[in-house]
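[1] okay, here's the prediction I keep looking at, along with the sequence it came from:
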Amino acid sequence: MMNRVDLTEAAADLVRRLREDNGPLMFHQSGGCCDGSAPMCYPAGEFRTGGSDVHLGDLVVDDEAVPVWMSARQFELWRHTHLTIDVVPGRGGGFSLEAPLGVRFLIRSRLLTDEESLALNG
C-alpha cells in the first residue's frame, strides 16, 4: 500500500510515549508562523480540521491509527513529496505535545517517484 506519510522508529517510540500520557493523537503539518513548518502533535481532535485541510493518511503505531493533516493550500505545494516524520533533540515552539521533553518532531521529505505520484495523485 502506498503511503504519502511515514514515521521513523524513533518518532514511533515518541508517539507511543505521548499516547500513553495523552490518549489518541493526531498530527497537523504546520505551514509556518511560530513553529516554522513542523509536524505538530496534538491529542486527537484538539486541533480542529475542516474543509481547508487535507488528510494525508494515517500512521499506524501498534495497530492504532494516528491521522496526519495539512492545510489544503500547503498541500498544493507539497503534493509531489513523500513525508517522513522524525524526531530530533531540541525544542520547537511549544504548541506540540513533545515540546516539554526537549525533543521536536520534524519532516524529512523527498520527491515522489513517477509511480508513487501517479498512484497518489491520479
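    Okay, I see it.

[2] C-alpha from now on. contacts and neighbour counts both.
    Fine.

[3] could you report the neighbour count for residue 105?
    Neighbour count of residue 105, defined by other CA atoms under 10 Å: 23.

[4] if you could redo that for residue 23, that was the one I meant.
    If we define neighbours as other CA under 10 Å, then residue 23 has 12 of them.

[5] likewise for residue 72?
    Burial measure for residue 72: 16 neighbouring residues, criterion other CA under 10 Å.

[6] nearest residue to it other than its sequence neighbours?
    Once flanking residues are discounted, residue 72 sits nearest to residue 53: 4.8 Å by CA to CA, 6 or more residues apart in numbering.

[7] residues in contact with that neighbour?
    The contact partners of residue 53, by CA atoms under 8 Å, 6 or more residues apart in numbering, come to 69, 70, 71, 72.

[8] now, the most widely separated pair of these?
    Across those, the longest distance by CA to CA is 9.1 Å; it joins 69 and 72.

[9] shared neighbours of these two, anything?
    Listed as contacting both residue 69 and residue 72 by CA under 8 Å, 6+ apart are 53, 54.

[10] export the contacts of residue 53 to CSV and tack on distance to residue 94?
    Supplementary listing: those in CSV, determined by distance: CA to CA, whole Å:
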residue, distance to residue 94
69, 19
70, 19
71, 20
72, 24
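
[11] for comparison:
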Amino acid sequence: MSTATESRAVIAGEGFSRVAFTEEALELLRKLWTIHGPLMFHQSGGCCDGSSPMCFQAGEFKTGNADILLGVLELNDASGEELGPIDFWMSKEQFEYWKHTKLTIDVVSGRGSGFSLEAPEGKRFLIRSEIIEFPTS
C-alpha cells in the first residue's frame, strides 16, 4: 500500500487521526471533486455495500445523532492548491465495533452496486483497517 495522508482529528479529547487516505484515493477524490464539487464520506454497518465507505456530494447524505465525525481530510489539487474539506462520518453503532482501528481509505478496480460517486469510474473505495492502541491523550 502506498503512503497515506492523514485526516484532521476531530473527536473531542483525541489528538490523533483515525482516518487516512492513500495517494490512489486522493487522485480519485480530486477527479470526483472536479465533477461533483465538495464531497463527504459515510461508513455504515451491515453487509455488502454497507461495509464500504460511500462517497457523496457534501450534504447529500444526511447525518445526525446516530453518526460520528471521525476525521476531516483537507483535499488539495495536484499542484497543492486547497480544494476543500472532506468529512468522514461513521454510524455510532459501527464505531463501537471499530473504535480500536485505524482506517485507511484506498481504491480498487471494480464497481460496487451502491450510490457512491466513484461507481461510474470503474473503481470503488475500500477500507483497510489496522487494529492499534491509540494514545490516551
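    Arrived safely, thanks for sending. From a predicted model like this one, the values you see are computed outputs, not experimental measurements.

[12] TM-score of the superposition?
    The TM-score (TM-score structural alignment, normalised by the length of structure 1) is 0.90; 117 aligned residues with a CA RMSD of 1.3 Å.

[13] quick revisit: which one in structure 2 is aligned with the residue nearest to residue 72 of structure 1?
    Under the alignment (TM-score structural alignment), residue 53 of structure 1 pairs with residue 67 of structure 2.

[14] could you do residue 24 of structure 1 as well?
    Aligned partner of residue 24 of structure 1 by TM-score structural alignment: residue 38.

[15] quickly note the distance from the nearest residue to its match once chain neighbours are set aside to residue 128 of structure 2.
    Spatial nearest neighbour of residue 38 of structure 2, excluding adjacent residues (CA to CA, 6+ apart): residue 58 at 5.3 Å. Counting by CA to CA, to the nearest Å, the gap from residue 58 of structure 2 to residue 128 of structure 2 is 23 Å.

[16] biggest helix in structure 2, by residue count?
    Taking DSSP state H as the criterion, structure 2 has its longest helix at helix 23-36.

[17] once aligned to structure 1, how far is it on average?
    On superposition with structure 1, the mean distance recorded for helix 23-36 of structure 2 (mean CA distance after the TM-score superposition for structure 1) is 0.3 Å.

[18] can you give the distance of that helix from its chain's centre?
    Helix 23-36 of structure 2 sits 12 Å away from the centroid of its parent chain (CA atoms, centre = their mean, to the nearest Å).

[19] buried residues in it?
    For helix 23-36 of structure 2, a neighbour-count test (16 or more other CA atoms under 10 Å) marks 23, 24, 25, 26, 27, 28, 29, 30, 32, 33 as buried.

[20] show me what the second one aligns to in structure 1.
    In structure 1, the residue equivalent to residue 24 of structure 2 is residue 10, according to TM-score structural alignment.

[21] among the contacts of residue 53 of structure 1, name the ones in helices.
    Taking DSSP H, the ones among those that sit in helices are residue 72.

[22] most neighbours, which of the contacts of residue 53 of structure 1?
    In terms of neighbours by other CA under 10 Å, the contacts of residue 53 of structure 1 top out with residue 69 at 23 neighbours.

[23] gap between residue 118 of structure 1 and residue 4 of structure 1?
    On the measure of CA to CA, residue 118 of structure 1 and residue 4 of structure 1 end up 12 Å apart.

[24] just residue 47 of structure 1 next, same as before
    Counting by CA to CA, the separation of residue 47 of structure 1 from residue 4 of structure 1 is 21 Å.
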